[in-house]
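Q: what follows is a predicted structure for the sequence shown.
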Amino acid sequence: MQHAHYDMGVVGLGVMGANLGLNIASRGHRVAGYDPDAAKAEAFARRGQTELDGIDGAETAASADIDTFVGGLKTPRVLLLLVPANVVDSALDSLVPHLGEGDIVVDGGNSHYPDSEKRQRRLAEHGLHFIGMGVSGGEEGARHGPSMMPGGDAAAWDRVRPLLEPAAAQADDGSPCIAWIGSGGAGHFVKMVHNGIEYGLMQLIAEAYDVLARGLALAPEAIRSHFVAWGERRLSGYLIEITADILVQRDEDGGHLLERIRDAARQKGTGRWTTEAALALAIPTPTIDAAVTARGLSDFYGLRQNGSATLAGPQPADGQSALMDAGLPRALEGALEAAMLLTYAQGMHLIAAADAEYGYGLHCGTVARIWRGGCIIRAALLEDLSAAYERDAELRNPLFDPALGARIGELQGNLRKAVAAAAGAGIPMPAMSSALAYYDALRSARLPANLIQAQRDYFGSHTYERLDRDGSFHTQWAHAADS
């Protein structure tokens, strides 16, 4: 590794680190890699020799020795960490003694946003800049163009931008799917919400699949035909596309692989973090919350096997008839579009609230724009979302954009049909049901919270407010027996 020769260093050469490092190098940069696992370092260097052959300026090298690695970087050094969230601090412990004032560390892993804020303060004490950057796109996106959400120390952005921007995905209009998100933990906050929305969208798609497979007893090929058709219209997007592929994937013996996968969904915690952040900010995200809960329920596999044998429900034939009478599967397309739009709206409302509370200086329109390509939740619906913020940059909840609100109003009948028919058939739709309830709550001029306030005052003297006069009030409630 040549002395002070490389434009950027990548720490952690697993799947994401190696692929994003090669992606950055392929744009005409010299990238050094570091991993204490010598085999990973050697593999990265070999891939660079093969995959970057003939690209002007592109070069990679790798080392398992931290002194050699750091010594090979141009100053001020730029280091991109792509390591698991639980080892970021130990990686920083190893790196910081080798760095100098003005060097920049970019954490591109799935870190929790409060941790990013702590790390920025910690590195600032050493004269170092810190950027917490969400990266979405999986293995393929990392190699060919992810969506990236950098935030933190803005003073470092001008140095990092020329390295990262060319490696980002491009939206259909050619704009890069990367932008400065804001100060503090903004980058990882937005990535966390991205993942929460991802939980919601995946659960909604799974519920649509369940209605078609279990409720209507359609074969995988028939279900795929619906997803393919939906993907050619307004539901075009990555998750719909891969679902169509998954449905007809064959196992080694020719059977459908999906039908043999254990129905217990795992999670790494970012959906739960989104729910926790929403609760802390008092922002309703019921579809994301329902998706987190649904994954938890799926893991009670043995309990569900017992329940399927002992707990009563409608007869399958009656349920299938109810679903067909409701116009499914046709109505399911509109129901899914409405519920997905409402899920995006919940996430964007949470981001707007976080900006107001934490002073990140982020813009929801920017977030919607950079999610249009490269990331897991990319979809045609994000074009509608981006357009809504172009019309009103201060929009807190995109549901209240006139065009988006009107579109969901047009689709609400399909959403109601799907939820009601699934309930009649005994098929759980927690995410889709929550999306409908969210919509109905927001269009309700009056909710039964007046009763809840009265109850709280009755048993705890918590007081309440009135519609007809200002102030807080407490009542000595009469017991029914005394009336």
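A: Here it is on my side, so go on. Just so we're clear, the structure is a prediction, and the values are computed from it rather than from any experiment.
Q: hey, let's count contacts and neighbours off CA atoms from now on
A: Fine.
Q: got a list of contacts for stretch 218-230?
A: 209, 212-213, 236, 240-241, 243-245, 247-248, 333 (C-alpha atoms under 8 Å, 6 or more residues apart in numbering).
Q: correction: stretch 25-37
A: By C-alpha under 8 Å, 6+ apart, the residues outside stretch 25-37 that reach it are 5-13, 18, 21-22, 24, 41, 44, 52, 55-66, 69, 72-73, 163, 166-167.
Q: buried ones among the residues you listed?
A: 6-13, 18, 21-22, 24, 41, 44, 52, 58-64, 66, 69, 72-73, 163, 166-167 (16 or more other C-alpha atoms under 10 Å).
Q: which of those residues fall within strands?
A: Judged by DSSP state E, the buried ones among the contacts of stretch 25-37 include 8-11, 59-63 as members of strands.
Q: identify the farthest-apart pair in the residues you listed.
A: Using C-alpha to C-alpha, these reach their maximum pairwise distance at 11 and 59, which is 16.3 Å.
Q: second structure follows, compare the two:
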Amino acid sequence: MNDIGIWGLGVMGQNLALNFASKGYSISVYNRTEDGEDNIVSDFMDKVDSDYSIEGFTSISEFVSSLKKDKIVLIMVKAGTILDSVIEVIVPLLSKNDIIIDGGNSDYMDTLRRLEYLSEKDIDYIGCGISGGSEGALKGPSMMPGGSFQAWDKISSMFRDISAKDKYGNPCCEWIGKDGAGHFVKTVHNGIEYAVMQIIAEVYDIQKKLLCFDNVTISDNFKNWQTDELKNYLFEITSNLLILKDKDSNYILDSILDKSSQKGTGKNTVIASFDYNIPTPLISEAVNARLISGFYSNRTQLNQFYKMGKISEINKKEVEESLYDGIYLAILFSYLNGLELIRESSLKNNWNIDLGNIIKVWKAGCIIQSDILYFLEDVVLDSNNSESLYLNQKIAKEVNARESSLRKLVVNAILSGTPVSVLSSAVSFIDSLKSLQLPANLIQIQRDFFGYHGYEKINRDGQIYHLDGEV
């Protein structure tokens, strides 16, 4: 009888199976045979190392029967209705206290719905965010489980075994919280990923257009910025991809259409930020930047219609000197945007999420792994969970030391006509956070004038006023 079953042999399912097997676990795998997937299981089994204990099945009942008591089934299929249909098929074959784990990118509210549905059938359910892509699945992913804590007790050892390990050897797999907390944190992880990727793209663009650097020089810069405080996975791959050539010795990057797509997790992060009234401007602008890139045909026409005004002189030396501190601060605030959203949503949903655990999980194995998380770990340890991370003195110190560099970077980019939507939103967000007087008072008096929404007054303890009572 096998330790765990994996339903779905896409690349993630296959590599997770190999990962489990490499750690000494016995695995059952299943994949449907419809829609051209007849040979998925047999093809996978043909390449499995003979030392691994993996059994392949095309019969659902035989697959389930092959598992040990208190069966554990990890489902790796597309989120949404497909997952619901798989659950409906497998539930009749399971017994009390068996465990279903969703390892896809499900919406956290769907996870909560499934958890409640399965609890009525005495089946435990875990929604587990998994980051790291196919390589992470094979060599050690970052894992974010949430849902049934009773189930977590049973699977924690094996999940920690296959997870990535940070530079101190600690597993990047920690219990996140109840309900859909695990999938919510994975969604926010992806939102941060959007922001950091867009920041890197904007800094690449600045170097290419303002400083006229070639691919090799830009690659060297990203490589040299891999210092202890800013070492990260995305810098590493960017440095390599910038100088990757095709068989004709041309840079592949330079031939790629500037039109980026998305699967929706960035958008879902932004929607959640609106739902919980928590600003995440860097993530929001990163999503917008992808949408704007999709206006490719319009952009090619508008390039002819919208004429550039007179370009102010750019201080190239200032730009070059500002790059490192500017990108550091923008990336730091991308993480803070996401962590603040997690902190506030946890308080409002009573998830009891430990931000320290989130940081532990993200330190390795995932797309946003970065040594900046070791700094943020100190910030979290030094903070009260009920208080905003932006108030931490360590964050204030970083802002005071680096904000002028970020501002210089943005100003020069804007003067040159180079779009820097996320970098500029970082500056505006910091300016707003430290502003004693925002113009929201004008908005409130306008709202009361046309909609009778009311407004508060300075030093009046939240009492609501209306224009008709004051004029």
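A: Perfect, I can see it now. From a predicted model like this one, the values you see are computed outputs, not experimental measurements.
Q: TM-score of the superposition?
A: Remark: TM-score between the superposed chains equals 0.96 [TM-score structural alignment, normalised by the length of structure 2]; 465 aligned residues with a C-alpha RMSD of 1.6 Å.
Q: where's the aligned partner of residue 27 of structure 1 in structure 2 relative to residue 76 of structure 2, distance?
A: In structure 2, the residue matched to residue 27 of structure 1 (TM-score structural alignment) is residue 23. The gap separating residue 23 of structure 2 from residue 76 of structure 2 is 19 Å, by C-alpha to C-alpha, to the nearest Å.
Q: with neighbour numbers in mind, choose between those two.
A: Legend: neighbour count by other C-alpha atoms under 10 Å for residue 23 of structure 2 and residue 76, higher for residue 76 (23 against 12).
Q: whatever residue of structure 1 lines up with that one and residue 473 of structure 1: what is the separation?
A: With TM-score structural alignment as the criterion, residue 76 of structure 2 lines up with residue 82 in structure 1. Using C-alpha to C-alpha, we find residue 82 of structure 1 at a distance of 55 Å from residue 473 of structure 1.
Q: all strands of the stretch 351-483 of structure 1, in order?
A: 464-465, 472-473 (DSSP state E, counting those that start in this stretch).
Q: any chance of those in CSV, plus distance to residue 453 of structure 1?
A: Below are the strands of the stretch 351-483 of structure 1 laid out as CSV (distance: least, C-alpha to C-alpha, whole Å):
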stretch, distance to residue 453 of structure 1
strand 464-465, 6
strand 472-473, 11
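Q: export those as a markdown table, with columns for distance to residue 107 of structure 1 and mean neighbour count.
A: What follows is the strands of the stretch 351-483 of structure 1, written out as a markdown table (distance: least, C-alpha to C-alpha, whole Å; neighbours: other C-alpha atoms under 10 Å):
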| stretch | distance to residue 107 of structure 1 | mean neighbour count |
| --- | --- | --- |
| strand 464-465 | 46 | 16 |
| strand 472-473 | 48 | 12 |
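Q: ok, which of these comes nearest residue 291 of structure 1?
A: Per C-alpha to C-alpha, nearest to residue 291 of structure 1 of the strands of the stretch 351-483 of structure 1: strand 464-465, 33.1 Å.
Q: which bit of structure 2 covers that closest one?
A: Under TM-score structural alignment, the match for strand 464-465 of structure 1 is residues 455-456.
Q: show me what residue 95 of structure 1 aligns to in structure 2.
A: By TM-score structural alignment, residue 95 of structure 1 lines up with residue 90.
Q: could you find the closest non-adjacent residue to its match?
A: Distances taken as C-alpha to C-alpha, 6 or more residues apart in numbering place residue 60 nearest to residue 90 of structure 2, at 7.7 Å, with adjacent residues excluded.
Q: translate the one you found into the numbering of structure 1.
A: Per TM-score structural alignment, residue 60 of structure 2 is aligned with residue 66.
Q: how far away is the aligned partner of residue 220 of structure 2 in structure 1 from residue 208 of structure 1?
A: Alignment note: residue 220 of structure 2 maps to residue 225 in structure 1; criterion TM-score structural alignment. Here residue 225 of structure 1 is placed at a distance of 13 Å from residue 208 of structure 1 (C-alpha to C-alpha).
Q: more neighbours: which of these two?
A: Neighbour tally, residue 225 of structure 1 and residue 208, criterion other C-alpha under 10 Å: the higher count belongs to residue 208, 23 against 13.
Q: so what's that one up against?
A: Residue 208 of structure 1 touches 332, 336, counting by C-alpha under 8 Å, 6+ apart.
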